[in-house]
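[1] this one's structure only:
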């Protein structure tokens, strides 16, 4: 199944695994790379299990937190007394702030497996075909009126989709028949 980045959520990846099919959908950049506003200047001290700032000061506390979209982050807390006098505080510490934190996304196993899948040659070839799907969606919405619903219920929207796709296919068939017979539109 091919989808855009909106389909690369944890539940969709789990569903694909459970039903034994591949989900060709890139992960959102924030999920794949994390959100490090200071780049790779921060580093992880594995002995203390804490993050260390670019100036070499270690966090004094950490806490696991849930974000709104079900992803989890590990938040590391820094001593603001040290941050106030740090020579590297520009762009890192906001004057007057009561706390300084640094958060790292905790990637679930599903996202790790999806990242490995993204590196495969099969994934790279299949994801290149995504633009064709988007072209057809754009045609259905812009040329055939699927951008706006005729109805306010699901059955009506489903019927509109069926009719619109049928119309697009009939037009394509007529165009192919005319091309085969040497006629112009």
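    Yep, that arrived. Note that the structure is predicted; figures quoted are calculated from it, not measured. Numbers count the residues shown, from 1 in each chain.

[2] can we go C-alpha only for contacts and neighbour counts from here?
    Will do.

[3] who's in contact with residue 101?
    75-78 (CA atoms under 8 Å, 6 or more residues apart in numbering).

[4] dump the residues you listed to CSV, plus neighbour count, secondary structure and distance to residue 100.
    Below are the contacts of residue 101 laid out as CSV (neighbours: other CA atoms under 10 Å; DSSP: H, G, I helix; E, B strand; the rest coil; distance: CA to CA, whole Å):
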residue, neighbour count, secondary structure, distance to residue 100
75, 19, strand, 10
76, 20, strand, 8
77, 19, strand, 6
78, 21, strand, 5
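
[5] check it against this one:
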């Protein structure tokens, strides 16, 4: 089996794939600190895509952006931000916590390449797993747990509020598979 693709190459391939799918120039910006404009963009996307109890406040987003390992992938179409995915070091050593992701353009293959890029990035940085918290279904009935299972995430716990914690082991085989399915 060939090795995992370098992140830089995967990013270029994802931008090309997304540009074709969305019929316009796409670019992915990777940031380890958020500007005021980037924070505003994320909050604006959240206002459209998440119900109120799932939205972070500006202060909460600011706090998260200062956590160790913070990394944000911001996707733009023709220079206009349309999606993001961000996370940071989990409390568990060797794990990255994928905190939040959203896209203004749904059902066009936008979120999957961003999630795959995040996994490839984490693998290249030496993380051994990616964790996230989700729910079985969102308010419009989308099967979120099943969505994440497509990437190789498995359930490790469920709490009394039906929050589901999932984990994906970052093996060479896993990231090569994600690259082939969602980026190449």
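    Everything's here; your move. Bear in mind the structure is a predicted one, so any value in this text is a computation, not a measurement.

[6] quantify their similarity with the TM-score.
    After superposition, the two chains reach a TM-score (TM-score structural alignment, normalised by the length of structure 2) of 0.21; 75 aligned residues with a CA RMSD of 6.2 Å.

[7] thinking again about what came up before, so which of the contacts of residue 101 of structure 1 is the closest to residue 116 of structure 1?
    Nearest to residue 116 of structure 1 out of these is residue 75 (CA to CA; 25.8 Å).

[8] chain neighbours aside, what residue packs nearest to the closest one?
    Spatial nearest neighbour of residue 75 of structure 1, excluding adjacent residues (CA to CA, 6 or more residues apart in numbering): residue 103 at 4.2 Å.

[9] quick one: residues contacting residue 42 of structure 2.
    Counting by CA under 8 Å, 6+ apart, the residues that residue 42 of structure 2 touches are residue 84.

[10] now it: which helix or strand?
    Taking DSSP states H and E as the definition, residue 42 of structure 2 sits inside helix 36-49.

[11] in that helix, which residues are buried?
    Residues of helix 36-49 of structure 2 classed as buried by neighbour count (16 or more other CA atoms under 10 Å): 38-39, 41-43, 45-46, 49.

[12] whatever helix or strand residue 76 of structure 2 lives in packs against which elements?
    In this structure, residue 76 of structure 2 is located in strand 71-77 according to DSSP H and E. If contacts are counted by 3 or more CA pairs under 8 Å, 6 or more residues apart in numbering; DSSP states H and E, strand 71-77 of structure 2 sits against strand 26-31, strand 80-89.

[13] columns distance to residue 119 of structure 2 on top of these, output as CSV?
    Listed next are these as CSV, based on distance: least, CA to CA, whole Å:
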stretch, distance to residue 119 of structure 2
strand 26-31, 13
strand 80-89, 11
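
[14] columns distance to residue 12 of structure 2 and mean neighbour count on top of those, output as TSV?
    Listed next are those as TSV, based on distance: least, CA to CA, whole Å; neighbours: other CA atoms under 10 Å:
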stretch	distance to residue 12 of structure 2	mean neighbour count
strand 26-31	8	18
strand 80-89	17	21
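
[15] among those strands, which comes closest to residue 123 of structure 2?
    Nearest of these (CA to CA): strand 80-89, 12.9 Å.

[16] so what secondary structure elements neighbour that closest one?
    Looks like strand 80-89 of structure 2 contacts helix 36-49, strand 71-77, strand 95-103, helix 111-124 (3+ CA pairs under 8 Å, 6+ apart).

[17] looking at structure 1, which helix is longest?
    helix 154-180 (DSSP state H).

[18] still on that earlier bit, what's the closest of the contacts of residue 101 of structure 1 to residue 17 of structure 1?
    Nearest to residue 17 of structure 1, judged by CA to CA, of the contacts of residue 101 of structure 1 is residue 75 at 30.0 Å.

[19] I figured the closest one hits residue 102, correct?
    Yes. Between residue 75 of structure 1 and residue 102 there is a contact under CA atoms under 8 Å: 5.6 Å.

[20] count of neighbours near residue 124 of structure 1?
    Neighbours of residue 124 of structure 1 under the rule other CA atoms under 10 Å: 13.

[21] residues contacting it?
    Here residue 124 of structure 1 is in contact with residue 118 (CA under 8 Å, 6+ apart).

[22] any idea how far it lies from residue 63 of structure 1?
    According to CA to CA, to the nearest Å, residue 124 of structure 1 stands 37 Å off from residue 63 of structure 1.
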